[in-house]
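Novice: Could you look at this predicted model? Sequence included:
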Amino acid sequence: MTQELNLKLGLAPYDPWVLKKNLTETDLHHGGSLILPKQDFEAILREIGRGLVENLGNGVDVKLHIIEEGHESDDYTLTLVKGNGCYMLRGGWYTIAKAKGYKPNDEIGLTWDKWSRRFLFHHIK
C-alpha cells in the first residue's frame, strides 16, 4: 500500500486558530462561562496531555495567554470543564471579557501551544 504525499502549496495566509467562535450573550453574561464548540475543541484536545484531558469532568486549571494587537499580551488562569456534552472555560472568564470590552458577535480564536502548555487566545474582530 502506497501513500501519496501532497506537496501542493497554497497562497492563503497562515491561520493558527484551530477554534474560532463568535461570542454570544450567554458567553458574556455575569458569572458566565465561555462555551467552546465541541467539534473544534476536540481537535485541540488531541494535542493536550492525557492527564489533563482525563480530569476535565472535575475541572482543570489551565493557562490562557491573550494575544492583543501590537506587543500587548496577558496571562490568566481559568478552569476548563467538560459537562453536559460541552467544554467551557470559567473561573474568571466574565472578568476578562468585561475588562477587554468583548461584545456579542465578536470573533475569537483559540489554539493550544504545546511548547508552553497553555492556550493562546485572540480577539480576531
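Specialist: Right, received. Where do you want to start?

Novice: alpha carbons only for contacts and neighbour counts from here, please
Specialist: OK.

Novice: which ones are touching residue 27?
Specialist: 33, 34, 35, 94 (CA atoms under 8 Å, 6 or more residues apart in numbering).

Novice: in the helix or strand harbouring it, what's buried?
Specialist: Using DSSP states H and E, the element containing residue 27 is helix 25-28. Burial within helix 25-28, assessed by neighbour count using 16 or more other CA atoms under 10 Å, is assigned to 27, 28.

Novice: Check it against this one:
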Amino acid sequence: MKLYTPREEEEERRKGVSTKLGLRPYYPWNMKKKLTKSDLGHQSRLLLSKDLIDEYVKPVMSVDSFDKIQSMEGLKVSVWDYDTDSVQNEMVFKKWPSSNSSYVFIQSWRNDFVKRRNLQAGDEIAMFWNASYSRFNFRVLNKNSAIPPAAPKF
C-alpha cells in the first residue's frame, strides 16, 4: 500500500481523480417518491419520472426488457414487497403513452399496494430494479403521519 504525500493528494484532487480505494455503503432504495392523490386514485397507476428510470433502471435492465417497457403492451413484472416479504406478480410497467417524461405501473397497483398497505397521499415509497431476480423491490419509507384537522363543531 502506498502512502501519499499531501502534495500528491492535492495533485489528484486538482485533476479530479483518486487512486485511493474506499468502501461506500450499499443503499439500493434509490427511486423514491412521495405518493400523490393521482397515484392512489381509481385509475390504479403509479407514475414514476423518466429521470428516475433512465438513471436507476435502464442501466441495469436487459435491453430486451427495456424495449418491452417502451411498447404499448409494456413489461409484466413481479414486485417484491420488502416490508411484508410478499411478491405481487400482475403489474405491468411501461412508458406512459400520454407523456414522454413518465413511466407507469398499472393493473394491480391499487389492490396489491394501495389498499393492501393502506397507502395515503404523502407516504414516501422507494423502489429499485433487482436485476438478479428480474423484479422490482418495493418498500414504504415513511407513512404520512399528518392527521387532517377535525371539522369545527357549531
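Specialist: Happy to help now that I have it. From a predicted model like this one, the values you see are computed outputs, not experimental measurements.

Novice: Fetch the TM-score of the aligned pair.
Specialist: The TM-score (TM-score structural alignment, normalised by the length of the first structure) is 0.85; 118 aligned residues with a CA RMSD of 1.7 Å.

Novice: hang on, the earlier thing: show me the subset of the contacts of residue 27 of the first structure that the second structure keeps too.
Specialist: Among the contacts of residue 27 of the first structure, the ones whose aligned partners also stay in contact in the second structure (both residues aligned by TM-score structural alignment, their matches' CA atoms under 8 Å) are 33, 34, 35.

Novice: Going by distance to residue 41 of the first structure, which of the residues you listed wins?
Specialist: Closest approach to residue 41 of the first structure among these (CA to CA): residue 35, at 10.1 Å.

Novice: List the residues that contact the spatially most central residue of the first structure.
Specialist: Nearest to the geometric centre of the first structure sits residue 110, at 3.2 Å (CA atoms, centre = their mean). For residue 110 of the first structure, the contacting residues are 17, 18, 19, 20, 119, 120, 121, 122, taking CA under 8 Å, 6+ apart as the criterion.

Novice: Out of the contacts of residue 27 of the first structure, which sit inside helices?
Specialist: residue 94 (DSSP state H).

Novice: Aligned counterpart of the residue nearest to the centre of the first structure in the second structure, please.
Specialist: Taking TM-score structural alignment, the alignment pairs residue 110 of the first structure with residue 127 from the second structure.

Novice: dump the residue contacts of the nearest residue to residue 125 of the first structure once chain neighbours are set aside.
Specialist: Nearest in space to residue 125 of the first structure, with sequence neighbours left out and distances taken as CA to CA, 6 or more residues apart in numbering, is residue 107 at 5.2 Å. Counting by CA under 8 Å, 6+ apart, residue 107 of the first structure makes contact with 20, 21, 22, 23, 123, 124, 125.
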